[in-house]
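Engineer: just need the structure, nothing else, for what follows:
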Amino acid sequence: MMGGDLHTRNVEKVVDKLATIIPLFLASTRFYGKRLDLYSNKLLAYVDKSQSKLKVVFIKNVPQQDPSSNDCGLYACRLAKHISNGVFDMSLIHIDAKYHRKSYATIM
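Structural biologist: This next block holds a predicted model:
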């Protein structure tokens, strides 16, 4: 969600705070020790994360839902799926809301 310069600066301040506090929370709840699939394999992305801030990536050209639709959750899920698969260039992504609604309904 893009806004003016003031909005962008405010968002960056909040995201910076979250990037600091989330690793501390995960360490204090012993998240990494509980997830043996992450910790025991010593995946580099998870080693010593309690001491470092999360890497923050601002993604531009994100597909937008139709203003009159209620598909914000669907869009968030689809974008999260792309990001978790390492796709950060959203300029070529097209989300067919009708298709994905049916797909999620089938899975459920």
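
Engineer: for the rest of this, base every contact and every neighbour count on C-alpha atoms.
Structural biologist: Noted.

Engineer: which helix or strand contains residue 10?
Structural biologist: Secondary structure assignment for residue 10, by DSSP states H and E: helix 5-28.

Engineer: packing partners of the helix or strand following that helix?
Structural biologist: With elements assigned by DSSP H and E, the helix or strand that comes after helix 5-28 is helix 31-34. Where contact means 3 or more CA pairs under 8 Å, 6 or more residues apart in numbering; DSSP states H and E, helix 31-34 is packed against helix 36-39.

Engineer: and this one, so I can compare the two:
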Amino acid sequence: MNVIRSLNDVYYMDAQNLKDGGQEHHLMEYINGFRMHAAVPWHTVEDTFIPINIKEKHHWVLAILSFSERCIFLYDLYESSGHNSAVLAEIEKIAKIIPLCLQACDFYIKKGIDHQSHPRYKDKESSDMFDVLFQDDLPQQPSGSLDCGVFMVMYAECLSYGHKVIASEFDPNALRTRYAALLWDYGIRKQEANVISDVKAPARPARQSRITSVTEVVDV
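Structural biologist: Next up is the predicted model:
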């Protein structure tokens, strides 16, 4: 997100410098799959999951960039007066900057998206902002708690497995225990394999996941 903020600052000062000065370079590396955290090019997937920290609110949200819908779907676990405007201010930076970078790295050609015929693109310029849609009926973080990070990770896991995020309360303590166990197991296997880089580390085993009717937690 720091890359997005830097690009957004340059864009507002001088849009031409965004391209001429090479300011797009770092974000385009992610789009093309050259960064460890995003090991595949964006044109090979349907959606991109982006965890976003709202610094003003000390809060985490999940943004899902849908290329087929030309939309950013926003998953936020907290609702209060004035909260959405602060979140939207950050999300709009992504909605403005990413289309410029997609165009610059020939994403639409690689993805096979025809701006003249695609129903979500034909009435838009390639540099126009992506739409932003707040998702409703989500499990909500209790006021004053610090559970936003673990809820955001849970949203990402549910959605990546094709599960619907159900509007009932997750158990944040159970989730923390589960993710700690997964990280511990991965760290032990990494140590046993004598590797120090995630690129060289043993692949995580395939997982069978489901949503339980009681806890709504994905079991391992």
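
Engineer: let me see the TM-score of these two.
Structural biologist: Once the chains are laid over each other, their TM-score by TM-score structural alignment, normalised by the length of structure 1 reads 0.56; 91 aligned residues with a CA RMSD of 3.7 Å.

Engineer: the helix holding residue 10 of structure 1 vs structure 2, average distance?
Structural biologist: Its aligned residues in structure 2 lie a mean 1.5 Å from helix 5-28 of structure 1 after superposition (mean CA distance after the TM-score superposition for structure 1).

Engineer: ok, which stretches of structure 2 are helices?
Structural biologist: For structure 2, the helices defined by DSSP state H cover 2-13, 15-20, 25-31, 83-104, 107-111, 148-160, 172-192.

Engineer: so the third one corresponds to what in structure 1?
Structural biologist: Residues of structure 1 matching helix 25-31 of structure 2 by TM-score structural alignment do not exist; the stretch lands nowhere.

Engineer: how far away from the center of its chain is that helix?
Structural biologist: Here the centre of helix 25-31 of structure 2 is set off from its chain's centre by 15 Å, with CA atoms, centre = their mean, to the nearest Å.

Engineer: hmm, residue 96 and residue 7 of structure 2 touching each other?
Structural biologist: No. The criterion here is CA atoms under 8 Å, and residue 7 of structure 2 misses it with residue 96 at 10.0 Å.

Engineer: tell me which of the two has more neighbours.
Structural biologist: residue 7 (26 against 19; other CA atoms under 10 Å).

Engineer: alignment lookup: the more buried one to structure 1.
Structural biologist: So, by TM-score structural alignment, residue 7 of structure 2 is left unmatched.

Engineer: same thing with residue 97 of structure 2?
Structural biologist: So, by TM-score structural alignment, residue 97 of structure 2 is matched to residue 21.

Engineer: nearest residue to that match in space, please, no chain neighbours.
Structural biologist: residue 53 (8.0 Å; CA to CA, 6 or more residues apart in numbering).

Engineer: go ahead and confirm that neighbour touches residue 26.
Structural biologist: No. Contact criterion CA under 8 Å: residue 53 of structure 1 and residue 26 do not qualify, at 11.7 Å.

Engineer: coming back round to it: measure the residue nearest to residue 21 of structure 1 to residue 87 of structure 1 for me?
Structural biologist: 21 Å (CA to CA, to the nearest Å).

Engineer: also residue 35 of structure 1?
Structural biologist: For residue 35 of structure 1 relative to residue 87 of structure 1 (CA to CA), the value is 24 Å.

Engineer: so which of the helices of structure 2 gets nearest residue 119 of structure 2?
Structural biologist: helix 107-111 (14.2 Å; CA to CA).

Engineer: which residues does residue 24 of structure 1 contact?
Structural biologist: 50, 51 (CA atoms under 8 Å, 6 or more residues apart in numbering).

Engineer: ignoring the adjacent residues along the chain, who's closest to the residue nearest to the spatial centre of structure 2?
Structural biologist: By CA atoms, centre = their mean, the mean C-alpha position of structure 2 lies nearest to residue 50, the distance being 1.4 Å. Spatial nearest neighbour of residue 50 of structure 2, excluding adjacent residues (CA to CA, 6+ apart): residue 63 at 5.1 Å.

Engineer: which ones are touching that neighbour?
Structural biologist: 49, 50, 51, 52, 72, 73, 74, 75, 91.

Engineer: could you dump those into a markdown table with distance to residue 116 of structure 2 added?
Structural biologist: Converted to a markdown table, the contacts of residue 63 of structure 2 look like this (distance: CA to CA, whole Å):
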| residue | distance to residue 116 of structure 2 |
| --- | --- |
| 49 | 27 |
| 50 | 28 |
| 51 | 31 |
| 52 | 32 |
| 72 | 21 |
| 73 | 24 |
| 74 | 27 |
| 75 | 30 |
| 91 | 27 |
